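Enquirer: The following comprises the amino acid sequence and a computationally predicted model.
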Amino acid sequence: MLLYASLVVLFCVYFYLKKSHNQINLRKFPEPPGNPLLGHVSTITSTTRIINNVSQYIENYGKTVTLRIGPTFFPVLRTLVTTDYKFFEFALGGNKVLTKSINYQFLRDWLGNGLLISDGDYWKRHRKILTRAFHTEVLKDFVSVFESVGDVLIKKLEKYDGKPSVDVHRLITLCTLDIICETAMGTKLNVQSGENSRYVQSVQQMCRIVIERALSSIKFLNCTFWLSNDYYIQKSALKILHGFTLSVINSKRNKTVHGETKRMAFLDLLLKVSNDENVLKIDEIQEEVDTFMFEGHDTTASGICFILHCLANHPEEQEKVLQEQKKLFGIDKNPIVTCSDLQDMKYLECVIKETLRLYPPVPVIGRLTTADVKFDDCLIPKNTNIVFFIYGLHRSAEFFPEPEKFKPERFQNFDSAFPYAYVPFSAGSRNCIGQRFAMLEMKSVISKIVRNFEIKPTLPRHELQLSVEAVLKSVNGIKVTLKRRN
């Protein structure tokens, strides 16, 4: 069956490959040994092997390597994978490689032409409009949502006080999904209370399918994707996801927001721009809301979970975070927290940044060349897929002494001479538009947990098994022990 599917794939891409004969230029970059027929997907067989395999390729063959899907003489796709700082600086800091890579197209059925995937003038226009939704004054109003939803999380965590361990991943993911839904759409999803479980399940299914399509010769192309069971799972999931967001939009679109003094959600702001300036259609608004929902909850949940893991295993750093909280709020575990308070949590910010260095929620990002580009005396041909291995760059001793150690202090005086060495939110013109939102949300949730609980490692100590899915996760969960503070 696998051989048959591979032959189908080869015939489907034949004419595409005739136009891409200049891929031979990529042979200037070393290619690690791979299966003659299947390429490197025969080695990277699961999401849990991506980090180790790619790290070994980089260590053994150089900072930039060529990987392929398909046979040596007739590849479906060749991809450059890099941890080269100069390459990061060239591509992310310039304007010659702005188009997202081919793998992002697996998200198109869900997110349409939203900000994550779109490019060209369409992307520039939407980026300019959406930037308004992340203005400082807007973010200040979102803090109350972070805090109220976080209070529900604390109630959930109280059930695990003194127990040997708790896997925080699901609890944190439900919390961030509630936050993103209320801030993005102004609607309470209440997933922490067990409501809207079908929506949660659909989000999780789509996140899994997106990454697995990149690792499967059958699922990779649309013309063969329908042969897999995931095609039908995706259809069902998208019906639920799109149906929910569309129903919320329709319930709000006729409401005026002119002169409104109450907090406005991301959706309210987009509808206001659409009504005032007539520049966004309803389907465009839905695509951007779906994009924000996708990008905004799973990445933040990943970050928070790994922060808890790091604090559990580094009690001295956790104590410094706690003392900073006491300096701000005294012994009050549940103070009224403002945006200014969150901004004053300087040491916690260092802890967050150091965790995102070691465990970047988005460990790889991709771009596609839309024309021949010259880099470092080498011509990279049009239609080349480029993967920037952020996880690998973040652990480079060249930029981070003792890179495997958790040292938040390194960010108290971080040398900005190499701005593209630390890119947890990407960089350049296509950086994450919601990074300030994410930082405030993580500070709110983490500070609330630290004020209420001492976070300890489990016995025996829980060892992470990292997996590159839509975001970085641990397939065996992220387990800690919680002890209620007196």
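Expert: Sure thing, it's come through.

Enquirer: going forward, measure contacts between C-alpha atoms and count neighbours the same way
Expert: Noted.

Enquirer: And the helix or strand hosting residue 66, what does it pack against?
Expert: In this structure, residue 66 is located in strand 64-69 according to DSSP states H and E. Using 3 or more C-alpha pairs under 8 Å, 6 or more residues apart in numbering; DSSP states H and E as the contact test, the elements touching strand 64-69 are helix 50-61, strand 77-82.

Enquirer: got a list of contacts for the helix or strand just after the last one?
Expert: Scanning forward in sequence from strand 77-82, with DSSP H and E defining helices and strands, the next element found is helix 85-93. Contacts of helix 85-93 with the rest of the structure, by C-alpha atoms under 8 Å, 6 or more residues apart in numbering, involve 97, 98, 375, 388, 393, 420, 421, 426, 427, 428, 429, 430.

Enquirer: please redo it, this time with the cut-off set to 10 Å
Expert: 63-64, 82, 84, 94, 96-98, 367, 369, 374-376, 386-390, 393, 396, 398-399, 418-423, 426-431 (C-alpha atoms under 10 Å, 6 or more residues apart in numbering).

Enquirer: let's bring in a second one:
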Amino acid sequence: MATPYVDNAVKTIGIISVILFLKYIFRTVYVAFFGPLSKIPGPKLSALSAIPLLFKGTKGKRWHWYQRELRPKYGKIVRIGPDMVLVSDRDIVKQIIVKEDWPKGEFYGMYRAAPHLHTLFSTTDKAFHKQRRRLLAPAFSIKYIQSLEPYMAMCIRNLNDKIDSLIQESSPNGAVIDLYRMIVNTTLDSIGETAFGSSFNMIREGDHPLPKEVMVELSRRVLRNGFPILKPFVKSNRYLYDFSSELIRRRRQEVGARRKDILQIILDAGEGEGEEALTDVDIYEQIIEFIIGGSDTTSFSTFFALIMLLTHPSKLHKIIEELDNEFVDLPRNELPNHGRLKNLPYLNAVINETLRLWPITLDGGSGRSPTEDRIVNGVLFPKGTLIVANYYALHHSAEYWGENVNEFIPERWFNDDIPHDAFYPFSAGSRNCIGQNFALLEMRLIISSLLRRFKFEDIPGQDYSDIVQYLTPSLAKDEYHVRAWNRP
């Protein structure tokens, strides 16, 4: 039987709970409709909660929501959460990302296996980022990346041989190949060779559990961190940990000269003392990060460079002419040397124009406003506001690029008035992509080798603009077919 004391305690707890709940409701409504960000346009539900954004992210629909719905309807500055703003204004982005280098938003922590397991990509701690980047920088220097070219070339030869074998088996009408999947497989093989000492054999065998397990683990992390209530039901992936642990164990047991790949540089960097040391779990997390950053992003950009060329025959003719003239002394079944490729103006213009139209940084470069309210380019951002830079919208702004902004025109890169401060293919500032030299080298090698050796023809009726984005962008259907022949 309840005593008066117990009854009073229950009533008190109930009253306090109601007061706290009403306080939460009042604050939520105030922030949404009367706070400093209330004047910024955006969906009403987003002003009340970040849940709509989280759901879009878990379904891979964030890019579509930003670019196809919010940007056209609300303009350059859109509220996407109670304290989150999507920005497509060049001056604001430059001020926040480049000049002031605002701290990275906590959103990136959603990709960690645990809150304390920071990586180069996921950390929001500027001091940690600076230290980790310094440790890993040798693996991504121009000189070192060039030393990896033979490993990349091995994988690209496998790609060429695979396409050639399909052509030999086909009728005179050419072979129908899944160009998108082949390029994805090639970049995965390449990151295996250059980073971890052996190819995943995706081109030859068509499958390997690791890439799929990586993406499954990422989705699990987003669910666990975005919806904490689900943590007991969403377990970590043991396969990835076992794979990485075995990789590390085998490398450490090697005797004699060890292969100087990215894994070895990470292991060497981790042998420091104190804060400089990396645990095996730290190394495991960086391995997973590099698999994603070194494959999905490069394959996405390389595929779109080729598709843009196939759907613009006059541009395709120009780049083939440049490659044929430069490598007239090289048989078509041999790969060009990057030392010569990197200086070809039209090839580089094609890559830049592709990265403008289809940037791997579709949205990114987020920054949390520092310790005080800030007015940037006339817009008030209260303390704690998270800014998400809409790089895709910057790249597609007629205000910055002209009325032909949505057209594929590599020649624009020969003009002196290119708005470089509205071009962020690898983000910018202290957090620009550490692997951009790796990506550019691989893109040049794949594009040039394929166009020198094969003739490709687009197959109409496919939609390459249907994109999903979880951590990195990809085609929703995960395939795109073209017809291929050997060049005479």
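Expert: Now that the structure is in, tell me what you want to look at. If you're wondering where the values come from, they're calculated on a predicted model, not measured in any experiment.

Enquirer: Let me see the TM-score of these two.
Expert: Scored by TM-score structural alignment, normalised by the length of the first structure, the superposition of the two chains gives a TM-score of 0.82; 450 aligned residues with a C-alpha RMSD of 3.3 Å.

Enquirer: Which helix runs longest in the first structure?
Expert: helix 282-312 (DSSP state H).

Enquirer: can you give me the offset of that helix from its chain's centre?
Expert: 7 Å (C-alpha atoms, centre = their mean, to the nearest Å).

Enquirer: quick one: residue 165 of the second structure and residue 176 touch, right?
Expert: No: using C-alpha atoms under 10 Å, residue 165 of the second structure is not in contact with residue 176, being 11.9 Å away.

Enquirer: Looking at these two now, which is surrounded by more residues?
Expert: residue 176 (19 against 12; other C-alpha atoms under 10 Å).

Enquirer: so where does that one fall, helix or strand?
Expert: Residue-wise, residue 176 of the second structure maps onto strand 175-178 under DSSP H and E.

Enquirer: do residue 235 of the second structure as well
Expert: Here residue 235 of the second structure is assigned to no helix or strand, by DSSP H and E.

Enquirer: isn't it right up against residue 219?
Expert: No: Residue 235 of the second structure lies out of contact with residue 219 (C-alpha under 10 Å); the separation is 11.2 Å.

Enquirer: neighbour-wise, which of these two wins?
Expert: residue 219 (20 against 12).

Enquirer: For the more buried one, which three-state class applies?
Expert: helix (DSSP: H, G, I helix; E, B strand; the rest coil).

Enquirer: For residue 316 of the second structure, what is the corresponding residue in the first structure?
Expert: Correspondence of residue 316 of the second structure to the first structure, assessed by TM-score structural alignment: residue 318.

Enquirer: swap in residue 459 of the second structure?
Expert: Aligned partner of residue 459 of the second structure by TM-score structural alignment: residue 458.

Enquirer: need the contact list for that match.
Expert: 163, 164, 165, 166, 312, 313, 479, 480, 481, 482.

Enquirer: about what we covered before: wait, which of the helices and strands packed on strand 64-69 of the first structure is closest to residue 335 of the first structure?
Expert: helix 50-61 (40.6 Å; C-alpha to C-alpha).

Enquirer: Relative to the second structure, what is the average displacement of that closest one?
Expert: With mean C-alpha distance after the TM-score superposition for the first structure, helix 50-61 of the first structure departs from the second structure by a mean of 3.5 Å once superposed.

Enquirer: So which elements touch that helix?
Expert: strand 64-69, strand 77-82, strand 385-389, helix 390-394, strand 466-468 (3 or more C-alpha pairs under 10 Å, 6 or more residues apart in numbering; DSSP states H and E).

Enquirer: Would you mind listing the buried residues in the longest helix of the first structure?
Expert: Applying a neighbour-count criterion of 16 or more other C-alpha atoms under 10 Å, one finds 284-312 buried in helix 282-312 of the first structure.

Enquirer: pretty sure residue 402 of the first structure is touching residue 395, no?
Expert: Yes: with contact defined as C-alpha under 10 Å, residue 402 of the first structure counts as touching residue 395 (8.6 Å).

Enquirer: Look at those two and report which has more neighbours.
Expert: residue 395 (21 against 12).

Enquirer: My read is that that one contacts residue 355, right?
Expert: No: Residue 395 of the first structure is beyond contact range of residue 355, at 11.5 Å (criterion: C-alpha under 10 Å).

Enquirer: what helix or strand does residue 455 of the second structure sit in?
Expert: strand 454-458.

Enquirer: what's that strand in contact with?
Expert: 160, 163-164, 167, 174-177, 179, 306-311, 313, 332-333, 450, 480-488.

Enquirer: go with 6 Å
Expert: 310, 482, 483, 484, 485, 486, 487 (C-alpha atoms under 6 Å, 6 or more residues apart in numbering).

Enquirer: Could I get the contacting residues of the aligned partner of the last one in the first structure?
Expert: With TM-score structural alignment as the criterion, residue 487 of the second structure lines up with residue 485 in the first structure. The neighbours of residue 485 of the first structure, taking C-alpha under 6 Å, 6+ apart as the test, are 452, 453.

Enquirer: let's see 7 Å
Expert: 452, 453, 454 (C-alpha atoms under 7 Å, 6 or more residues apart in numbering).

Enquirer: again, but for residue 400 of the second structure
Expert: Per C-alpha under 7 Å, 6+ apart, neighbours of residue 400 of the second structure: residue 419.

Enquirer: element containing it?
Expert: helix 398-401.

Enquirer: That helix vs the first structure, average distance?
Expert: Looks like 1.5 Å for helix 398-401 of the second structure (mean C-alpha distance after the TM-score superposition for the first structure).

Enquirer: how about the aligned residue in the second structure for residue 25 of the first structure, what does it touch?
Expert: Under the alignment (TM-score structural alignment), residue 25 of the first structure maps onto residue 36 of the second structure. By C-alpha under 7 Å, 6+ apart, residue 36 of the second structure lies in contact with residue 382.

Enquirer: how much space is there between residue 36 of the second structure and residue 367 of the second structure?
Expert: 18 Å (C-alpha to C-alpha, to the nearest Å).

Enquirer: Same check on residue 443 of the second structure?
Expert: 29 Å.

Enquirer: between the two, who's got more neighbours?
Expert: residue 367 (25 against 22).

Enquirer: Name the SS class of the closest residue to the more buried one other than its chain neighbours, please.
Expert: Closest residue to residue 367 of the second structure apart from its sequence neighbours, by C-alpha to C-alpha, 6 or more residues apart in numbering: residue 104 at 4.5 Å. Look at residue 104 of the second structure: counting by three-state DSSP, its state is coil.
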